[in-house]
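S.K.: quick one: sequence and predicted model below, then my questions.
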Amino acid sequence: MERTLEWRWLAVIGLLGIAQGFVDLAPEGPWDSRSFTRGVIGLVGITCLYLAWFRFTFNINGVAPTVDRWSRPESTWVTVVVFGACMLAVPTILQWLNIDGNIPEPTGLFFTLVGGLALLNGVYVGLIVRGPLAIKEEE
């Protein structure tokens, strides 16, 4: 199936928005705070990166990866759960390695948010395809 939606520009804008958070090049903006401006640009970057991933993965416009959009939920929900658990572990690993002083302060918050949402989504899909919420066909 050929891709109909362009996702590359969103990915580039997202990566640039996130990368600028590591340097202090943002203007003060109307709120007279360079760090707040960097945070806003970073949030826009994360949003663009997520939208690029969504377009690349599902080849449709949207924001919610509902179960009907998954091609093989029976096998991929475990991958999503593992990804979520890894994202939840990243802030702790950054702290153990003493890298947390070299990255923007809210980085741990973003990793925790992404990890929590992915973990919840994966567990929910697992419950409805294999767990107690699965619809069983009557014989």
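M.R.: That came in fine, so what should we check first? Numbers count the residues shown, from 1 in each chain.

S.K.: going forward, measure contacts and count neighbours with C-alpha atoms only.
M.R.: OK.

S.K.: if I look at the spatially most central residue of the chain, how far off is Thr107?
M.R.: By Cα atoms, centre = their mean, the chain has its centre lying nearest to Val114, at 4.8 Å. Remark: distance between Val114 and Thr107 (Cα to Cα, to the nearest Å) = 11 Å.

S.K.: take a look at this one as well, against the first:
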Amino acid sequence: MSEPPEWRVLAGLGVVLVLQSFLDGGPSGPWDDASFSRGLGALTGGILLYIAWYRWQFKRQGLIPYLHMWEDVRGAVPKLALVGAGFTILARLMGTLSPIDIPDPMLMIVLLIGILLLLLSAYAWMVTGPLAPSEEEG
């Protein structure tokens, strides 16, 4: 069996790029806007973190976690739903109760992650529950 793909470098770069978005300053870039450059870096960091997570979790290269690759789909549904709801609530709390001024795009990204996790949990539930092939159809 081949070696699993390297994920640590991508995770490290992703963390650095996401954390830099919380700092003021940075290059203004060709668009002459430092906040846009920070946001672009954070978005790139988020993508790198996702790729690193995928490689760590599934021990292969790729981007889409197909359901047949999961060990326990039914057990993952409530976990995904809770994490998705947690991210959604976290976005709201960060926007209203945070003592520091968090940029709106950061809140939208956190909310997007939460909504995508909720959508994934609904899909996994539908495929393993109401839309699962019955034994009569098999």
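M.R.: That came through, no problem. Just so it is clear, the model here is predicted, and its values are computed rather than measured.

S.K.: about what we covered before: is the residue nearest to the centre of the first structure part of a helix or strand, or is it coil?
M.R.: Under DSSP: H, G, I helix; E, B strand; the rest coil, Val114 of the first structure falls in the helix class.

S.K.: that one contacts Met87, doesn't it?
M.R.: Yes: if you go by Cα atoms under 8 Å, Val114 of the first structure and Met87 touch, sitting 6.8 Å apart.

S.K.: what strand or helix carries the residue opposite Phe22 of the first structure in the second structure once aligned?
M.R.: When the second structure is aligned by TM-score structural alignment, Phe22 of the first structure is paired with Phe22. Assigned by DSSP states H and E, Phe22 of the second structure belongs to no helix or strand.

S.K.: okay, helices next: where are they in the first structure?
M.R.: 8-19, 34-58, 73-96, 107-129 (DSSP state H).

S.K.: rebuild the ones you listed as a markdown table, extending it with distance to Met1 of the first structure.
M.R.: A markdown table is the format used below for the helices of the first structure (distance: least, Cα to Cα, whole Å):
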| stretch | distance to Met1 of the first structure |
| --- | --- |
| helix 8-19 | 18 |
| helix 34-58 | 11 |
| helix 73-96 | 19 |
| helix 107-129 | 25 |
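
S.K.: nearest to Ala64 of the first structure, out of these?
M.R.: The closest of the helices of the first structure to Ala64 of the first structure is helix 34-58. By Cα to Cα, the value is 8.4 Å.

S.K.: the closest one vs the second structure, average offset?
M.R.: Comparison of helix 34-58 of the first structure with the second structure after fitting gives an average deviation of 0.7 Å (mean Cα distance after the TM-score superposition for the first structure).

S.K.: now that helix and helix 107-129, what's the angle there?
M.R.: On the basis of axes from the mean of the first three to the mean of the last three Cα atoms, to 10 degrees, helix 34-58 of the first structure is oriented at 30 degrees to helix 107-129.

S.K.: show me what helix 34-58 of the first structure is packed against.
M.R.: Using 3 or more Cα pairs under 8 Å, 6 or more residues apart in numbering; DSSP states H and E as the contact criterion, the elements in contact with helix 34-58 of the first structure are helix 8-19.

S.K.: what separates the helix it packs on from the chain centre, distance-wise?
M.R.: Here helix 8-19 of the first structure is found 13 Å from its chain centre; the criterion is Cα atoms, centre = their mean, to the nearest Å.

S.K.: buried residues in stretch 112-121 of the second structure?
M.R.: Using 16 or more other Cα atoms under 10 Å as the test for burial, stretch 112-121 of the second structure gives Leu112, Ile113, Gly114, Ile115, Leu116, Leu117, Leu118, Leu120, Ser121.

S.K.: ok, these vs Val18 of the second structure, which is closest?
M.R.: Ile113 (14.4 Å).

S.K.: list the contacts for that closest one?
M.R.: Gly84, Phe87, Thr88 (Cα atoms under 8 Å, 6 or more residues apart in numbering).

S.K.: try it again at 7 Å.
M.R.: By Cα atoms under 7 Å, 6 or more residues apart in numbering, the residues touching Ile113 of the second structure are Phe87.
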